[in-house]
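J.: Below are the sequence and a predicted model; questions follow.
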Amino acid sequence: MTNLLSRLPTVRGSLEPERSLADLTWFRAGGPAEVLFQPADEADLAAFMTGLPADVPVTLVGLGSNLLVRDGGIRGVTIRLSQRGFGQVTPVGSNRLEVGAAVPDKKLAAAALAEGLSGFAFYHGIPGGIGGALRMNAGAHGVETRQRVVEVRGVTRQGARVTFSNAEMGYAYRHSGAPTDVVFTSCVLEGIPEDRDAIRRDMDAVAAHREASQPVRSRTGGSTFKNPDGHSAWKLVDAAGCRGLRIGGAEVSEMHCNFLINVDGATGHDLELLGETVRARVLQTSGIRLEWEIKRFGDFLPGAAIEPFLGA
C-alpha cells in the first residue's frame, strides 16, 4: 500500500487507502478499495490520469446503486466523482441542461421540472447517478438515456479530455459502445418544453409505480438481470422457483424477483452466489442465459470464487 501511494500523482482531491466500499454501495456489502480517489474537478482528474503509472488498475464507481463489490476488494485505484466537483445541473441554451456525472438521477428529474422540460421523469424512479446512466443507457417506462443525450464529456486513461456525440456513444439496450476506459464527467441533455403540472404528474406516477412494485426500502442493487429479447427477467426467475430464495444473508425479493436484497448481513459472496444460482436455475428451466445488469467489481477471497451459472 505504501508503495502504491508513493507512485500516485499529487491531487487536489482526496486519496484514501483501504477505503471501505461497503458503506458506499446500496447493498452495504463487499471489500475495500486499495486506494479511493475522489477528484476535486475535471482538471484534477485529467492531471491524475496523465501522471498515473500505466500498470496501476483503475475502476470507476458511481453512487453504488447498481454495484456489487466482491469481498476481496478492488485492486489499484478506484475513482468516485464527488458531488462538489461533478454534481451540478446548469441550463445551457434552449431546452438543454449541462449535467455533472455525479448528479443523482432524481436530482436531474427535479431540475428538469424546475426548467419546465419533459422527457426526464423516468429518472425520478432510478436510484443511481448520471454517469452510470450514460454508461449503461439506463431507462424505464419506455424511455432511455440515449433519447436525451446531445453529447458526453469525459477523461481517458491517458488523461485526455474527450467529447462524444450521441451517435459516437454507440447506444443499445442497457449498453453504450463508448471506450470503457473513459471516465464520464458531464453531459448535455435535451428535453421538451411542457407544463410543469404535467411533468409533476408524470414524476408522481413513476414514484407511485416504484413504491408499489419494487423493494425500495431494502438494501438492494436495483434490477439484477437484463431482460432477454422477448422476455421479462423477473418472470423467468419466478418460473424457475426462485422468488424468496435465500443464501446466507441474501434473498431474492418476494415483491419483485429481479431484485436481490441484503436482508441479514449478506456478504458480496452471498449476493453473487445467489445471483449465479438464479441464473443456473433459469438456464435449466428455460434454456435462457440471463445476463447481469448489476456491475460486479473486485476479487473473490481466496478459495471463494464463483463460477458463472455455477459451472453449468
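T.: Thanks, I have the structure now.
J.: CA atoms for contacts and neighbours, from now on please.
T.: Noted.
J.: can you give me the strands in the stretch 101-250 of the chain?
T.: With DSSP state E, counting those that start in this stretch, the ranges of strands along the stretch 101-250 of the chain come out as 117-118, 139-140, 143-144, 149-155, 161-165, 183-190, 192-193, 220-223, 246-247, 250-252.
J.: tell me the angle of the fourth one relative to strand 183-190?
T.: What that stands for is strand 149-155. Orientation check (axes from the mean of the first three to the mean of the last three C-alpha atoms, to 10 degrees): strand 149-155 against strand 183-190 gives 160 degrees.
J.: Identify the residue spatially nearest to Y173, adjacent ones excluded.
T.: Ranked by C-alpha to C-alpha, 6 or more residues apart in numbering and with sequence neighbours excluded, the top spatial neighbour of Y173 is N137, at 6.8 Å.
J.: May I ask you to confirm that L52 is in contact with S6?
T.: No - at 11.1 Å, L52 does not count as touching S6 under the criterion of C-alpha atoms under 8 Å.
J.: Alongside the first one, take a look at this:
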Amino acid sequence: MPEVRGKLTAGRSLAELTWLRVGGAADWFFQPADIQDLGAFLAALPETIAVFPMGVGSNLIVRDGGLRAVVIRLGRGFNGITVEGSRVRCGAAALDAHVAKRAAEHGCDLTFLRTIPGSIGGAVRMNAGCYGTYVADVLAEATVVLRSGEVVTLGVEDLRFGYRSSALPEGAVLVEAVFDTPRGAPDALESRMAEQLAKRDATQPVKQRTAGSTFRNPLGRSSTGAADDTHELKAWKVIDDAGMRGARRGGAVMSEMHSNFLVNEGGATAADLEGLGEDVRAAVKAHSGIDLTWEVIRVGDPEAGL
C-alpha cells in the first residue's frame, strides 16, 4: 500500500462505525491527514483496488462478510464550517445538523438539513432533501478528489442530480461543498428547526438503531398512467398496505412507529436486515405491483456459506 501521513489500518471492522451496528471488516481503512495526503494516496493506489468513501454510516448496511476495498473516512481536518454572507462552505465530514445550526446562526437557511442524519459528503452524493428542499437547490459547487488523485471542482450541472442520486464520478471522494443559501432571521430559522425536530421525534424511531428511510418513495403516476417524478406516494404507505409494518426477521424489524425504518432490535446481522428488506419488497410487489428501491446503501460480501 502507498505510504501515508494519515492512518491506514488493515482489516478494520466496520460494524461499530455504522448506525445499524452490523457488518464485517474492510480490507483497508484509510483516514487521510489532509487533502494532499488523500490525493497522493489515491494517485499511488493500484487501479485494481476498489475505493469506498464512507461518512458516518447513517444509511449503510455493510454485509457480514466485509468489504473488499479501501474504505476512506474523512476526519477532523475535513469538518470545518465557514459562513460569508449567504455562502456556507463546509467540509464533507461536517454533520448535516451542525451545518444547519451554524448556518442559521448567521441567517442562512439550510434548515432542511437539520433532521437529515449523516454528513455533508453523503448529503451531496445522495442529493439529500427534506421539507421540499434538496441539496441540488442550494449547492454552488463541490470539491472532489478523483480516483486518479486529481482535485477538481464540480458544479450542479456536472453532478446531474436526481431523486436521491448524483453523478459523482466512480471512486471520487468529496471533500468540500459550498452552498448559496436563502436568507432568514436567525430566531425564525432556529424556531423552524425546533419544530422539525419535534415532528421527527414524534414520528420516527430516532432512539433506536436504524439507518433512516429504508426505501425511496415510489414514482407517482400521471393522469395517463405513466410514471412521473412527483414521489407523492410514500414508501411507508405501500409497506403498511402490504401488511409489513412490524415484520421481523431475526433481530431485525420494520418499525411499528414508522414502517419505512429498519431497526436492529439487538443481535441482528446484516443478513437479517437486508433479508427483511427484501421480504418487504416482495410483499409490496405482490400486493400493489410496486418495485420499492433501496435508499439504504448495501455494500460488501455476505458471510461465507450464506
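T.: Yes, it's here. All values derive from a computational prediction rather than experimental measurement.
J.: hang on, the earlier thing: minimum distance to V69 of structure 1: which of the strands of the stretch 101-250 of structure 1 has it?
T.: strand 220-223 (10.9 Å; C-alpha to C-alpha).
J.: which residue numbers in structure 2 go with the closest one?
T.: Mapped onto structure 2 using TM-score structural alignment, strand 220-223 of structure 1 spans residues 210-213.
J.: List of residues touching that stretch?
T.: 19-20, 58-60, 117, 260-264, 295-296 (C-alpha atoms under 8 Å, 6 or more residues apart in numbering).
J.: TSV please, covering those and showing neighbour count and distance to G39 of structure 2.
T.: What follows is those, written out as TSV (neighbours: other C-alpha atoms under 10 Å; distance: C-alpha to C-alpha, whole Å):
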residue	neighbour count	distance to G39 of structure 2
W19	22	28
L20	29	30
S58	22	25
N59	21	26
L60	25	25
P117	21	27
N260	27	38
F261	26	37
L262	30	36
V263	26	37
N264	25	36
E295	18	29
V296	19	28
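J.: closest to L189 of structure 2 among those residues?
T.: Nearest member of the contacts of stretch 210-213 of structure 2 to L189 of structure 2, counting by C-alpha to C-alpha, is P117, at 18.7 Å.
J.: Excluding chain neighbours, what is closest to that closest one?
T.: P117 of structure 2 sits nearest to S58 (C-alpha to C-alpha, 6+ apart), 6.1 Å away.
J.: what do you get for L159 of structure 2?
T.: Nearest residue to L159 of structure 2, sequence neighbours excluded (C-alpha to C-alpha, 6+ apart): A167, at 4.7 Å.
J.: hmm, back to that, so what corresponds to the residue nearest to Y173 of structure 1 in structure 2?
T.: For N137 of structure 1, the aligned residue in structure 2 is N127 (criterion: TM-score structural alignment).
J.: What of P39 of structure 1?
T.: Under the alignment (TM-score structural alignment), P39 of structure 1 maps onto P32 of structure 2.
J.: Equivalent analysis for R148 of structure 1, please.
T.: In structure 2, R148 of structure 1 lands on V138 (TM-score structural alignment).
J.: Can you give me the distance of that match to Q208 of structure 2?
T.: According to C-alpha to C-alpha, to the nearest Å, V138 of structure 2 stands 31 Å off from Q208 of structure 2.
J.: circling back to that earlier point, with secondary structure and distance to R248 of structure 2 as added columns, please give the contacts of stretch 210-213 of structure 2 in a markdown table.
T.: Shown next, in a markdown table, are the contacts of stretch 210-213 of structure 2 (DSSP: H, G, I helix; E, B strand; the rest coil; distance: C-alpha to C-alpha, whole Å):
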| residue | secondary structure | distance to R248 of structure 2 |
| --- | --- | --- |
| W19 | coil | 19 |
| L20 | coil | 15 |
| S58 | coil | 21 |
| N59 | coil | 19 |
| L60 | strand | 19 |
| P117 | coil | 24 |
| N260 | coil | 13 |
| F261 | strand | 12 |
| L262 | strand | 10 |
| V263 | strand | 10 |
| N264 | strand | 10 |
| E295 | coil | 19 |
| V296 | coil | 18 |
